[in-house]
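Novice: here's my sequence, what's the structure:
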Amino acid sequence: MTGDGGRRIPALRAGRRPAGLALLGWLKDGMAPRLCRISGGPGAGKSHLLDWLAEGFSGKDAPADRRVHAVLPAAGVSTRGAAWALAHQLGLTARTPEDLVTAVDEEGRPVVLCVPRLDEAADPAALVAELLDPLLRSEHVRLIAEAAEGGPAATAFTAVPAPAVLDLDLPQWTDRARFEAWCATEQADPAQYPSPGRALGRPAADPRRPESAADLLRDVRLLAHADPLAVTTALDGRSGMVPTAWDAAGPALVATADPAVRAAVLRTRLFGFDEEAAELLGQLPAPWQGAWAMWPDSSRGWPGPVASLAVGSGPYAGQLLLADPGGVIRTVDTASGRPLARLPLAAEARPLRGLTVAHGGDAVLLDAGGALAPAAAEPGGPRGAMAALGGAGLGLSAVAAVADLPEDALAVGDETGAVHWYRSGERWSEELHQGPVTALAGTLSGGIPVLVSGGFDGSVRLWGPGANQPLELDRRGREISAVALADGALGMTVAAAWSDGLVRVHRSAAGRPLELRLGSPVWALGVAEDLLVLGTSDGVAAIRL
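Specialist: Below is the predicted model of the structure:
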């Protein structure tokens, strides 16, 4: 079957073309009720119809007026797991169902969700009441769900008082001649019209049962190999270090199909909570492994989020400078994460947009109001650069320095998308982004300063001020939240984080970029020797690539 623009659409068999056309008509009709419920008895083909829709009309190549943006096969899935899975597909960050509802509502773009097998969810009524119905209260959300008449899911919907109902037990949704031809091909019983399942003699399917939590917790490595949505259901309501770590990492765990990567994520979340379990998870080979981490309430201790960070030099060599959302800056040992000291500031701490370390180890701050300032009261640091760039009325939004340069040098990004580089009395500027520059970092490569910038436009760009034309290295449809850059024995490493929590690491010595998630938004990045340090909304972690 060929659709618009020559796209191949999977065949809808058993005479169900009328039902498929009705469903596509609902998608195109902006005046139709925002909830379409697929009903019918066992064997009616409800799941087959929605699987056909998901296969043929999800993805970027689907027509915009008939596109399904996220598909949630709900069998055995808990409300929490459903929120994580939908958030991942929609490119949003959500730890809880409430987070997802808020994120979808605030983003405001049209969203079509498809939920097959809703009646087989771990708790269908709770999934509707706590997630799907609240989502439907946003006027830009539309939902297609498989929910039989009178079942717990169907009766739990209240946001759309009069939904569209496609009852597959009604004969008008099945072409009898095509049904009989299909029965002849499948050696099925045409007398069971219009039910394909009964025609094939198939019993009603039982809902998928989640794995036993006791079995999963007997060996923590089983958690990495099991279906993450089934694990989430099994661990619902369980207390202990491992279920707590699973809850923290959940959005990342449902976003990857690789058991070794799931093990690496969970291991990193267990640092400071259950070192024995973390050690077991480290036995699975993954493309990266956590080196250390500090989460709230862990034995390694950390007060909370890291909004900005910088790799130290000079008197801070071998250390990381970590700023919390209020602008308090602490130092930790780079290799181990061991807390060292609180940085004395020249003025009262205030929320920061950026933190960097210039030549001589002097820290430079960019506050939330766009003002540059030295961290310390003592003379030093790139004072000339701060005066030149900070007093130019640029609307500063990001800051970076190249610590290995001996002279007065500094880079800033602004709200218009430009990056400015000041060095020894000269300034270079380049328009790199559409919209504000949201992240900036710099390094020396072959003695030449190189900058990497990220923007509200979702792009990552490399620029050598005065030397090279800008290069777009990466792009996604989400705002960049952090970037990092370093050049070492294995070549250049560029890391970028987007607002949905995805981090990509490009290495000149490698091929494809490495992708990773920890389950939380990443607000800051730094590369120190062989470690990538991630400042997140609930702590800090260092991973070894």
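
Novice: from here on, just use CA atoms for contacts and neighbour counts.
Specialist: Fine.

Novice: name the residues that touch stretch 280-300?
Specialist: Applying CA atoms under 8 Å, 6 or more residues apart in numbering, the contact partners of stretch 280-300 are 220-221, 260-261, 263-269, 271-273, 301-304, 336-338, 514, 531, 538-545.

Novice: next step: these restricted to helices.
Specialist: Assignment to helices by DSSP state H places the following of the contacts of stretch 280-300 there: 221, 260, 261, 263, 264, 265, 266, 267, 268, 269.

Novice: and which of those residues is nearest residue 87?
Specialist: residue 265 (18.0 Å; CA to CA).

Novice: contacts only, for the nearest residue to the closest one once chain neighbours are set aside.
Specialist: Closest residue to residue 265 apart from its sequence neighbours, by CA to CA, 6 or more residues apart in numbering: residue 518 at 5.8 Å. Shown here is residue 518, whose contacts under the criterion CA under 8 Å, 6+ apart are 249, 251, 252, 265, 269, 501.

Novice: among those residues, which two are most distant?
Specialist: Taking CA to CA, the two most distant members of the contacts of residue 518 are 269 and 501; they sit 15.0 Å apart.

Novice: quick one more, to check against the first:
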Amino acid sequence: MTAPALGAWPTATGSAARHAPALLDWAWRQDADCPRVCLLTGGRRTGKSHLMAWLLAGSDSDPRTIVHATVPAKGQTTATMAWELGRQLGYGPLPPDELVDRVRADPRPVRLLVPDLHQAGRGPADLPAADPRTVYDELLAPLLALTHVRTAIEAGHLPLPNLDDALVLDFGPQPDSPGLHGVPPHRNHATTPPDIPAGRTPVAATASAAGPDTGRTVDWRNLSHDEREEALDRALAAGTAAQLLRDPGFLVHGSAAAITATLADPRIAAPEKLRTVWNRAAPQLSSDGPADAERGALLHLAALGTDRRLSEFLRPLAQANTWTARWNHPGRRTSAMAVLPAAGTPNGRVAAADPIGRIHLLDATGGAVVGRLSIDPKIRPVQLAPAGPACLMALEADGTLHAVPVDGSAMAPAGADFLALHHNATGLARKGDRVAAVSADGDRVVVGDAHGRIHQWSLTDPHTGPRTSHLHRNAVTALACLLLRESGVTLVITGSLDGTVRLWDSASGEAMPAPVERRNCLPTALALADTAAGPVLAVAWADRRLHLWQVFEGRMTAVPLLTEADALALTTNGLLHLGGQHGSTALQLDLDRLWS
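Specialist: The predicted model follows:
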């Protein structure tokens, strides 16, 4: 095979230029004689980081050199490194052991870059989490045990075991230069408390101010990135970390890696429920993506239903975000959801099925249980769809459809029963005809099957049979349909195992020319509603991302989720309900600002 042309890559200079050919040769080769690990060793400011950046900058120029994830290890712990690797590999933020399991089960080749491993570590200096070798032992070594993983590691002078076969690019000792021989940052070397500039103006109405227990106020918003990043490291050295952890403003604006490492030490005093709340929010807070208002909204969501005092303190900042949690029930496991319209209210009620088959009716605004549907206890719904005002279509994991009466009605509409019997019979006869998704609006019901087809039904005229279109090459995993009552047009949107979300012309059965989205991930749930901003589509993905689309404008906003969402339900005024194995919640979307 011909090697990639070095001249097509960016220009490397200095020591990096000397080692660039060897690194490029390592990057593209896949033969058994090529080491799976490349170590960049040597002193500070010798060109190691420049060479790593050079490889990353040119990696997309050849499919054989593509880098799938790059996570600078400086100041990171095993947990925060795993979260970021999971995000970049398309799995979402996962604990280290789950990440290794996912990579093991995924046969695709993986190429990783890990700059600054020798500067990894965070938290109390006497604990393993502060030692950079812990990241290697707990995360990188298990990944390197997988034969389809290749990794370039900037190791400095850090000794790493079991890498005798690695390609080593040695950059030599550190150049003589004053001021370069200090202890690497983030290793709790500080001997003074946090340097908080005087004259900061506390903002009591937001989470920029300290809580009532701290005895001081700090406007964290106006501190520099370095001041925020190093405040807890310095506080640990000064013995004042416990006071800093009682400041909700710091929790919003401070270093997520430092807070995660510090709260992992049980010796450090923290508010009673903070560790529970932080563990929920930290995987998303550790990303560089969320702005301050969204960090506040994520922490507020994690605190709702667990720490009332903290959630109320964070509410003003959360409400400045483009979405805000209205309620959260972490223990209410939910497998399916649907909005049941109610006359005179924009939100109506929400039907929510739990894993043992009970269907509760929830007040959409507050989340309180206001009723329960009578249903055969043997039924375990994984999807729900409102088929008219008095019926729900309930889909089980094995593809069985049921028509469930609402509000104590003795019988479901005849059309709903007819289409359920039809699909149950065809699914038994042919495995590919098994129902995989269902959605409904008004008298329209849309069913997706394991062959990638959709079947459109009219409840008022079911005996004419469905209109069937072959839409995907893989099974339909999620469906949403919306009847636009002014025009009579039905929007149909599908998600599939192939990672696409598509919008279909319900009249012709033809897809729009390009997918709404295509990702290397599974869409787990869809919801669609006609709002003041026009039709809005919510897409939940398996990597804990929620994408919100303004359908006619083609604009999208991404929202990080604290847990996976297996079910979505959206009201006309932008109240989005999410459910999954870790609980249920409702987010109020600011439809005026969401896509600004």
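
Novice: TM-score them against each other, please.
Specialist: The TM-score (TM-score structural alignment, normalised by the length of structure 1) is 0.84; 497 aligned residues with a CA RMSD of 2.7 Å.

Novice: who has more neighbours out of residue 269 and residue 501 of structure 1?
Specialist: When residue 269 of structure 1 and residue 501 are compared for neighbours, residue 269 comes out ahead with 30 against 25, by other CA atoms under 10 Å.

Novice: re earlier: turn the ones in helices among the contacts of stretch 280-300 of structure 1 into a markdown table, including distance to residue 243 of structure 1.
Specialist: Shown next, in a markdown table, are these (distance: CA to CA, whole Å):
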| residue | distance to residue 243 of structure 1 |
| --- | --- |
| 221 | 13 |
| 260 | 18 |
| 261 | 18 |
| 263 | 14 |
| 264 | 16 |
| 265 | 14 |
| 266 | 10 |
| 267 | 12 |
| 268 | 14 |
| 269 | 11 |
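
Novice: just the closest of these to residue 92 of structure 1, please.
Specialist: When those are ranked by distance to residue 92 of structure 1 (CA to CA), residue 265 comes first, at 18.7 Å.

Novice: trace the closest one over to structure 2, please.
Specialist: The alignment partner of residue 265 of structure 1 in structure 2, by TM-score structural alignment, is residue 298.

Novice: could you report the neighbour count for that match?
Specialist: 28.

Novice: unless I'm mixing things up, it is touching residue 281, no?
Specialist: Yes - here residue 298 of structure 2 lies in contact with residue 281, judged by CA atoms under 8 Å, at a distance of 6.3 Å.

Novice: what touches both of the two?
Specialist: Shared contacts of residue 298 of structure 2 and residue 281, defined by CA under 8 Å, 6+ apart, comprise residue 562.

Novice: buried stuff in stretch 228-245 of structure 1?
Specialist: Using 16 or more other CA atoms under 10 Å as the test for burial, stretch 228-245 of structure 1 gives 228-235, 241-245.

Novice: list the contacts of it.
Specialist: 76-78, 80-82, 122, 210-213, 216-217, 223, 246-247, 250, 253-254, 266, 269-270, 273-274.

Novice: how about 7 Å then?
Specialist: 76-78, 81, 210-213, 223, 253-254, 266, 269-270, 273-274 (CA atoms under 7 Å, 6 or more residues apart in numbering).

Novice: could you do stretch 172-182 of structure 2 as well?
Specialist: With CA under 7 Å, 6+ apart as the contact definition, stretch 172-182 of structure 2 has outside contacts at 42, 43, 44, 45, 46.

Novice: distance of the first one from residue 562 of structure 2?
Specialist: Distance, residue 42 of structure 2 to residue 562 of structure 2, by CA to CA, to the nearest Å: 40 Å.

Novice: one step back: now render the contacts of residue 518 of structure 1 as a markdown table, adding distance to residue 421 of structure 1.
Specialist: Rendered in a markdown table, the data for those read as follows (distance: CA to CA, whole Å):
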| residue | distance to residue 421 of structure 1 |
| --- | --- |
| 249 | 38 |
| 251 | 38 |
| 252 | 36 |
| 265 | 37 |
| 269 | 38 |
| 501 | 29 |
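
Novice: which of the residues you listed lies closest to residue 385 of structure 1?
Specialist: residue 501 (32.8 Å).

Novice: that closest one maps to what in structure 2?
Specialist: Under the alignment (TM-score structural alignment), residue 501 of structure 1 maps onto residue 544 of structure 2.
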